[in-house]
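output the structure for:
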Amino acid sequence: MASITKTTAQHIVDCLGGRENIDQMTHCATRLRFQLVDQSKVDQAALDADPKVLGVVPQGSTGMQVVMGGSVANYYQDILNLPEMAGFGDAEKKSGGKDYGGVRGKYSAVDYCFEVLSDTFRPILWALLGASLIITLLVLFDTFGIQDFRAEEQPPTFQFMHAMWRSVFYFLPIMVGATAARKLGANEWVGAAIPAALLTPEFLALGEQGDKVMVFGLPMIINGYAGQVFPPLIAAVGLFWVEKGLKKIIPESVQMVFVPFISLLVMIPATAFLLGPFGIGVGNGISTLLDTVNNFSPFILSILVPLLYPFLVPLGLHWPLNAIMIQNISTLGYDFIQGPMGTWNFACFGLVTGVMILSIKEKNKAMRQVSLGGMLAGLLGGISEPSLYGVLLRFKKTYFRLIPGCLVGGILAGMFKIKAYAFVFTSLLTIPAMDPIPGYAISIGAAFLTSMLLVLFFDYRSKEEKAEVLASLAAENGAAEAPVVEEAAPAPKPALVSGAVTTIGAPLAGRVVPLSEVPDPIFAGAKLGKGVAIEPTGDTVYAPADATVLTVQKSGHAVGLRLDNGVELLVHVGLDTVQMNAEGFEVHVERRQHVAKGDKLISFNTDLIRERGYNPITPVVVTNTAKFADVVATTGGTVAEQGDIITVSAQD
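Below you'll find the predicted structure:
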């Protein structure tokens, strides 16, 4: 094993461009995670061709995940032991390097900025989505002549309903301050308190927006910070450096008292005098630039936005535009990006609707479930990620069906000069938030139909992909139609001998879904083995049978088992939850420990996982699938701990 992993380790480093191209390296339960100097130097084809490499997933402009499966720790150690990597681990520790753990990393500045923006806004999406639907409800009342949405004086009932959505946007700086500080590695509650000070009645009583008042003997320009996103973002960066400096000079025993005290004493005035006005200037500058382009030619901007979004969203580069949309609403009273952006969304939803129709015709149950989920999440919630990761990024031809829909929708959106008067998620429910409503409905309808019809007429797969899927479905249907001979169930056996069949119970409670629905190409493609995924309703992972712990991550997000019957099982709690650095997880076992069925392995906080912006869906896969004649997953419905979810058949 050692010689194999050493050879593969050398091959991985060579394909990544050598030691000089590797800036940071870590690993989780199944993946080597690299941050690179130049991603273009990677020979991804050679990595994919290596039989020991289960998959390669680029991330951003500098990240690269190399999926190795359960033996990832061995490959990680052998990479560190290579002659050219001498001292790499020590240098990483001295530098305080960690996987997106703060500003200390040496990542591409632009790439890291987008990463911070992504992780700042993702946890707030729930509140933004809820508020956007309340706005839509009020706009519908306006559309039907019940109450003017923009009237300055509102009846008490509608005034209260406006407070329900305005709370999210008015106090958005506090939310952004908290999530940005947490992402950067500073205290999130101090990060929230800084912008909160600028929203208090005492601060607002100092003067009207634009007034100059003397504070501490210095002139301070009064600004309105409600709904702003750039000032709290910049303040969070300042807080990180202030806290870092204070922790170096203040004894650890009293840091809890004096670090937040001095941080607030420094950062609130710094934000009010300097960082806040600068942040408002940055947001207004970007908004003005885009507004200038829009004023010059709304038609050009309306075409560019939907054509860029299919490439921005997979990389997380769309978050700055979301911030500008909110900024536009705050400063201009309307936004000109959301309308054209909606046409990309509906082209995407049209594509997955076409995929769903084809899947129904082909009796492709797995793809039907994935596309149906993506379609409903999109049309009702305006969320494109399930469609993007479940369908678009998995098949070669999808973008050739998507882009024409974006183009047609963008052209029509440009002709109608669509504006949004509130920040909403572009779904069917939020159509009334756009103006003109008929023009927006026509543009998104055209985008939807164009991509859907292209899929129906020309498919969404290459010829090879389609042939492979149809052959697989034919084999499954043939097996399903074969006569079934009922036999007495075999007596339970302690190990899988030739021809034996055994079932594996669920290691945690929840709703069982096909592995193909996991929004991660490695798990969804069964690169790590066949199995199921569980959307957890419980908070504990239990041993599904007597087993030996092969590996357990210190972060607590994954555990690998070798059951006494020879089946090797990986339970991976959530996606990318390694980034949580063990927060919300508790490990109850250790490597090489033998556990009995029902023993507690890992405890986790599902709410905290969601709050941090991660998906808690838990893949449960048989990592040594190739050793067995068949591995069949049982999906649909909910399951309690130990309920049967996987059937494994030994080879004859």
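
could you use CA atoms for every contact and neighbour count after this?
Fine.

buried residues in stretch 95-102, which are they?
97, 98, 99, 100, 101, 102 (16 or more other CA atoms under 10 Å).

the second one should be in a strand, yeah?
No: looking at residue 98 with DSSP: H, G, I helix; E, B strand; the rest coil, it is coil, so not inside a strand.

for the closest residue to it other than its chain neighbours, helix, strand, or coil?
Spatially, and ignoring its direct neighbours in sequence, residue 98 is nearest to residue 105 (7.0 Å; CA to CA, 6 or more residues apart in numbering). Recorded secondary structure, residue 105: coil (three-state DSSP).

quick one: residues contacting residue 105.
Contacts were defined as CA atoms under 8 Å, 6 or more residues apart in numbering; by that measure residue 105 touches 96, 97, 98.

now distance to residue 216 too, for these, in JSON lines please.
As requested, these are arranged in JSON lines below (distance: CA to CA, whole Å):
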{"residue": "96", "distance to residue 216": "38"}
{"residue": "97", "distance to residue 216": "40"}
{"residue": "98", "distance to residue 216": "40"}
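
Proceed likewise with the subsequent sequence, for comparison:
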Amino acid sequence: MANSPAAAIVEAVGGPGNIESLTHCATRLRFQLRDGGVVEKATVEAIPGVLGAVPQAGDRFQVVIGGAVQSVYNDIMALPAMAGGGGAPSGGAQSDADLKKAARESGVRGKVAWIDTLFEFLSDSFRPILGALLGASLFITFMALMATLGVIPAWNAPGVVLPPSWQFINLMWQCVFVFLPLMVAYNASQKVGADPWVGFAVMAVVMLPGFTALATQDGAQNIVFLGSEVTTIPIFGIPLTIFNYSSQVFPPLLMAAVLGPLTKLLKRVIPENIHLIFVPFLAMLIMIPLTAFLLGPIGVYVGAGLANILSAINAFSPFIFAIIIPLVYPFMVPLGLHWPINAIMLLNIQTLGYDFIQGPMGAWNFACFGATAGVLVIAWRQRDKAMKQTATGALAAGLLGGISEPSLYGIHLRFKRIYPRMLVGCLVGGLIIGFGSMFLGLEHGVTTQAFVFTSLLTIPAFEPIGLYAVAVLAAFATSMILILLTGYQTAEQKEELFARQAAEAGTAPVAAAAAPAPAPAPVAAAAVGGAATAAVATATRTVVEVYSPLDGVAVPLSEVPDPVFGTGVMGPGVAIQPSGNTVFSPGAGTIAAAQPTGHAFGVVLDDGVELLIHVGIDTVNLNGEGFDVKVKAGDRVEVGTPLVVFDRAVIEAAGYPLITPVIVLNAEQFGSVDPVSLGEVAAGAPLLSIQPKA
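Next up is the predicted model:
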């Protein structure tokens, strides 16, 4: 049995032999499996530390970990069973690119596999540099805050010269964004199976000071192309367009997309023993002029075209734009469609001096984090340890880092009730930005002069800061309040959680009772603190009677209008149509679980029987209205101890059935569970007879 999260994850995905390769990004483990069909998503998500699981086409499987992904990855790779590449063939582990190629050739990735590949290419080109981007965005935010407080002049205004000390601080973020094309070129080249340093070198040529200086040489001329003035200079008679490639991301992406296939072609036609010399040389010989003359300019114009389309929408109506962006982002991010938009944000800052997308986008991010905060509060109320851990990590990553993936994959995509409520928060934030922009006469809406991650720490980077702050906090509060008022779980998910908690709480006393078995029963009971523990040891040798917790009519479970109870999935028992309004303890024992909503109780009897008493069907949705709970977890109860008093009128007015199942959760430890009789029954009268194992 797996004894660590790392080992449990490996076991859950089919063991080392089912793992072709394993990589990781900023928040997720990325498995390429031999057979993805053997993995149960729910099993993976139940592992401590796992925030979510994402099955993908082509036997790929992602496990969302969050900020600790590097540590978990290292733990997995350190497992003895993972030696040699995690079950790779004896010839050595295949590269990720080779695995994807084999999957494509075999047709297992489906008709839209190229879409999966495209989005994966885009995301993996950016994800490794998220940390650097986040760090740079916080430096930018600090500069913006200092300018807002009047400590320094407007640090990014034309003609402003900062003191040398502040110029140095400014360089701390410029180092990332000026050389961003080189970082993207490295990652994208590596993704397509090319030498990443060759990709880096190709892109570096067009970023050299000597390249941009060509625009000042004799023969350079300015021409108008596609409505823009550009500078060209003839190189061996061919016009070379001179651009400033700082912060550009489309040119390195296009360059890598061509470099990958070219590298594979060169490796096929060049003898293997001279690969090291001639593959990089010929790749650079071909790619440097191809990038400078063709791919680079195409990338610049593609980015500018997409930016112009979004700019035209925003210019036509900042109000409409402010609403559309936060409403579409929740669907773009899970698909990876937001990465090209991030590139356009960078391009806007370079060409316009500001970006108008990040402001409305902040409404979506904070609505996402607000929903997570609501889930966290509910998890604390429900004492759901796993969800508390997941939501705490996701909320910290969101509010401090502006990263939404842990919330999305760890929570929101797993519970279908969250998205509609989160979208309301997105809409509220967008409307505030839209109406605020109209009222204040903002031509471009809420803007920022830097690429930042929309978190609490980066609010000062937006203008006007007051409008942006109100909008994102309103989006956060709306989503959070809606989740708190309506919940994020379906009735079935709540029942599953309660059943799991009851089972976990109920097994602890049984396990404890097994230890002192050699002692006589009374002595053992005294040793562990009560007669309850001693009786467990004899539970399999005597007939146990469970008494009715209610006045009413006992009926078979099959009459319960709920498939989980009615089919006996939870366990055997009976149901009671109550005539009274008080639920009593059905025996002497301990309260293992008492839901604050009052709708369900777990009781561990002294005889070792673990019972679930569920007052009504779907009554959990009343959130405690109409229930007066008399006990709490850990309380000692006797036959007839009141557990809860319920208001029949409230429950019936809400339309919920009052029928109350009484279920034996650990029936497998006994012989048989049979009703004593059906029909009229009084509280305290025999209800169930539980036979010992033969």
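
superposing both, give me the TM-score.
Once the chains are overlaid, their TM-score stands at 0.60 when taken by TM-score structural alignment, normalised by the length of the first structure; 424 aligned residues with a CA RMSD of 3.5 Å.

and which of the contacts of residue 105 of the first structure is nearest to residue 473 of the first structure?
residue 98 (44.0 Å; CA to CA).

can you pull the contacts of residue 432 of the first structure?
Applying CA under 8 Å, 6+ apart as the definition, the contact partners of residue 432 of the first structure turn out to be 136, 139, 140, 143.

the residues you listed in helices, which ones?
Among the contacts of residue 432 of the first structure, the residues falling in helices (DSSP state H) are 136, 139, 140, 143.

read off where stretch 301-308 of the second structure ends up in the first structure.
Taking TM-score structural alignment as the measure, the first structure aligns residues 281-288 with stretch 301-308 of the second structure.

contacts for that stretch?
Counting by CA under 8 Å, 6+ apart, residues outside stretch 281-288 of the first structure touching it are 230, 324, 327, 328, 331.

in the first structure, what residue corresponds to residue 182 of the second structure?
Matched across to the first structure, residue 182 of the second structure falls on residue 174, judged by TM-score structural alignment.

assign that match to helix, strand or coil.
Assigned with three-state DSSP, residue 174 of the first structure falls in the helix class.

so which strand or helix has the nearest residue to it once chain neighbours are set aside?
Distances taken as CA to CA, 6+ apart place residue 192 nearest to residue 174 of the first structure, at 4.6 Å, with adjacent residues excluded. Under the criterion DSSP states H and E, the helix or strand holding residue 192 of the first structure is helix 188-197.

that helix vs the second structure, average offset?
Following superposition, helix 188-197 of the first structure is found to deviate from the second structure by 0.8 Å on average (mean CA distance after the TM-score superposition for the first structure).

corresponding residue for the residue nearest to residue 174 of the first structure in the second structure?
With TM-score structural alignment defining the correspondence, residue 192 of the first structure maps onto residue 200 in the second structure.

cool, residue 471 of the first structure as well?
With TM-score structural alignment as the criterion, the equivalent of residue 471 of the first structure in the second structure is residue 499.

for the strand or helix carrying that match, list every residue counted as buried.
Residue 499 of the second structure belongs to helix 491-514 when assigned by DSSP H and E. Residues of helix 491-514 of the second structure classed as buried by neighbour count (16+ other CA under 10 Å): 494-495, 497-499, 501-503, 505-507, 509-510, 513.

neighbours around the closest residue to residue 358 of the first structure other than its chain neighbours, how many?
Spatial nearest neighbour of residue 358 of the first structure, chain neighbours left out: residue 456 (6.9 Å); criterion: CA to CA, 6+ apart. For residue 456 of the first structure, the number of neighbouring residues by other CA atoms under 10 Å comes to 17.

what sits against residue 456 of the first structure?
For residue 456 of the first structure, the contact set (CA under 8 Å, 6+ apart) comprises 354, 355, 357, 358.

who wins for neighbours among those?
Across these, neighbour numbers were computed from other CA under 10 Å; residue 355 holds the maximum, 26 neighbours.

so who does the aligned residue in the second structure for that residue touch?
In the second structure, the residue paired with residue 355 of the first structure according to TM-score structural alignment is residue 375. Under the criterion of CA under 8 Å, 6+ apart, the neighbours of residue 375 of the second structure are 387, 391, 480, 483, 484, 487, 488.

what of residue 465 of the first structure?
Residues touching residue 465 of the first structure, when contacts are defined by CA under 8 Å, 6+ apart, comprise residue 395.

again with the one 5 residues further on
If you count contacts by CA under 8 Å, 6+ apart, residue 470 of the first structure has them with residue 362.

so how far is residue 140 of the first structure from it?
When CA to CA, to the nearest Å is applied, the distance between residue 470 of the first structure and residue 140 of the first structure equals 45 Å.

packing partners for the helix holding residue 192 of the first structure?
Contacting helix 188-197 of the first structure under the criterion 3 or more CA pairs under 8 Å, 6 or more residues apart in numbering; DSSP states H and E are the following elements: helix 172-184, helix 230-249, helix 255-270.

same thing but at 6 Å, please
With contacts defined as 3 or more CA pairs under 6 Å, 6 or more residues apart in numbering; DSSP states H and E, helix 188-197 of the first structure has these neighbours: helix 172-184.

and the contacts of the helix it packs on?
Contacts made with helix 172-184 of the first structure from outside it, assessed by CA atoms under 6 Å, 6 or more residues apart in numbering, are listed as 102, 120, 188-189, 191-192, 195-196, 227-229, 232, 236.
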